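Asker: 3D model of this:
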Amino acid sequence: MLTLGKIDHIHIRVADLKVALDWYGRVLGMGIDTRYHPIQEDHGVTMLANPSGSVRLALGEEAGTGNVPGTVAFSVGGQDFLAWIDSLAGQRVRDNKGETIARDSVRDHGFFCSLSFVDPFGNPFEIVSYDHTWLAAKLKLNGRSAH
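Answerer: Below is the predicted model:
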């Protein structure tokens, strides 16, 4: 049976990034995680972390945020990441565009890989692995970012 390693990060939509950065810093003691800086502009998120790096939130600025669910991202090792792809594909799980998950659904973020999907109610989830070099070779990513 497949298992999830841990929650890697949670995506949270905010109406005003500047206000959110101030609030999360002041109230929760979280600051910008500079390791994610190269992908922040491309993906429209700002990754925050607590001082130990054990809690991460991906803030995305989006006007009109309301009862829109945030994405919960789980972290797994490389072997488990491949097994999750195959399991989700075998169960015909879909991404947010309605396409069935497959190996070409993997996104290459340069130092980690991710796979996004939704439950039957549209709640978004993501599985990530930081075994990037190994996965990039196995999946023949060569820097490509699917979807």
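Asker: okay, CA-based contacts and neighbour counts for the rest of this
Answerer: Noted.
Asker: tally of neighbours for residue 85?
Answerer: Look at residue 85: counted by other C-alpha atoms under 10 Å, it has 19 neighbours.
Asker: so who does the closest residue to residue 131 other than its chain neighbours touch?
Answerer: Of all residues not flanking residue 131 in the chain, residue 78 sits nearest, at 5.2 Å (C-alpha to C-alpha, 6 or more residues apart in numbering). By C-alpha atoms under 8 Å, 6 or more residues apart in numbering, the contact list for residue 78 reads 129-132, 134-135.
Asker: one more time with 10 Å
Answerer: 84, 112-113, 128-136, 138 (C-alpha atoms under 10 Å, 6 or more residues apart in numbering).
Asker: for the comparison step, fold the sequence that follows:
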Amino acid sequence: MLTLGKIDHIHIRVSDGAKAAEWYDRVLGLAPDARFKHMQEGPHSAMMLANPSGTVRLAVSEEPGAGCLAGAVAFVVSGQDFLEWIDQLAGERVLNRDGQTIARDSVHDHGFFCSISFVDPFGNPFEIVSYDHTWLSGKLKLKRQPA
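Answerer: Reported below is the predicted structural model:
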């Protein structure tokens, strides 16, 4: 049986490519990957943004009126990194889907993992997830909310 290796990239549509590139770099640490510069030209152009290790890539294309994926792109991190991401997102005044600024009380307790949901300036939804649930429950004093 054939199996998939890993996700190569997630394609994100935005209405302003320059604004998106600045936001993704400043907030998520994803910068243009020079190896994919040739993809920025032509009718199906996209700017490939990547983290420094190249393990996370987003192909961002500019389309008038674009934004708002149907689902969310979720990134997994350690418990300690999860806390740091909450602070990073809060410091950047990143909003959740309800238009509220991310804060430590924005964490969703799913019983065996925790998540924080947010949107980019174009309404595309993202999540940061950690499976270090027990450790985070103690640090954040989480109380599981009913489903």
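Asker: re the thing from before, in CSV, list the contacts of residue 78 of structure 1 along with neighbour count, distance to residue 22 of structure 1 and secondary structure.
Answerer: Shown next, in CSV, are the contacts of residue 78 of structure 1 (neighbours: other C-alpha atoms under 10 Å; distance: C-alpha to C-alpha, whole Å; DSSP: H, G, I helix; E, B strand; the rest coil):
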residue, neighbour count, distance to residue 22 of structure 1, secondary structure
84, 19, 36, helix
112, 16, 28, coil
113, 23, 29, strand
128, 25, 27, strand
129, 22, 29, strand
130, 18, 29, coil
131, 16, 33, coil
132, 20, 32, helix
133, 15, 35, helix
134, 12, 37, helix
135, 21, 36, helix
136, 20, 36, helix
138, 12, 41, helix
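Asker: relative to residue 59 of structure 1, which of those residues is nearest.
Answerer: Nearest to residue 59 of structure 1 among those is residue 128, at 17.0 Å by C-alpha to C-alpha.
Asker: ok, the closest one touching residue 10?
Answerer: No. Contact criterion C-alpha atoms under 10 Å: residue 128 of structure 1 and residue 10 do not qualify, at 11.8 Å.
Asker: what is in contact with those two at once?
Answerer: With C-alpha under 10 Å, 6+ apart, residue 128 of structure 1 and residue 10 have common neighbours 73-74.
Asker: that older thread, what's the most distant pair in the contacts of residue 78 of structure 1?
Answerer: Greatest spatial distance among the contacts of residue 78 of structure 1 (C-alpha to C-alpha): 84 and 133, at 17.8 Å.
Asker: which SSE is the residue of structure 1 most remote from its centre in?
Answerer: Distance from the centre of structure 1 peaks at residue 26, with 24.5 Å (C-alpha atoms, centre = their mean). Per DSSP states H and E: residue 26 of structure 1 is located in helix 17-28.
Asker: which strands and helices sit next to that helix?
Answerer: strand 6-14, strand 31-32, strand 45-49, strand 56-61 (3 or more C-alpha pairs under 10 Å, 6 or more residues apart in numbering; DSSP states H and E).
Asker: nearest to residue 100 of structure 1, of these?
Answerer: strand 6-14 (22.0 Å).
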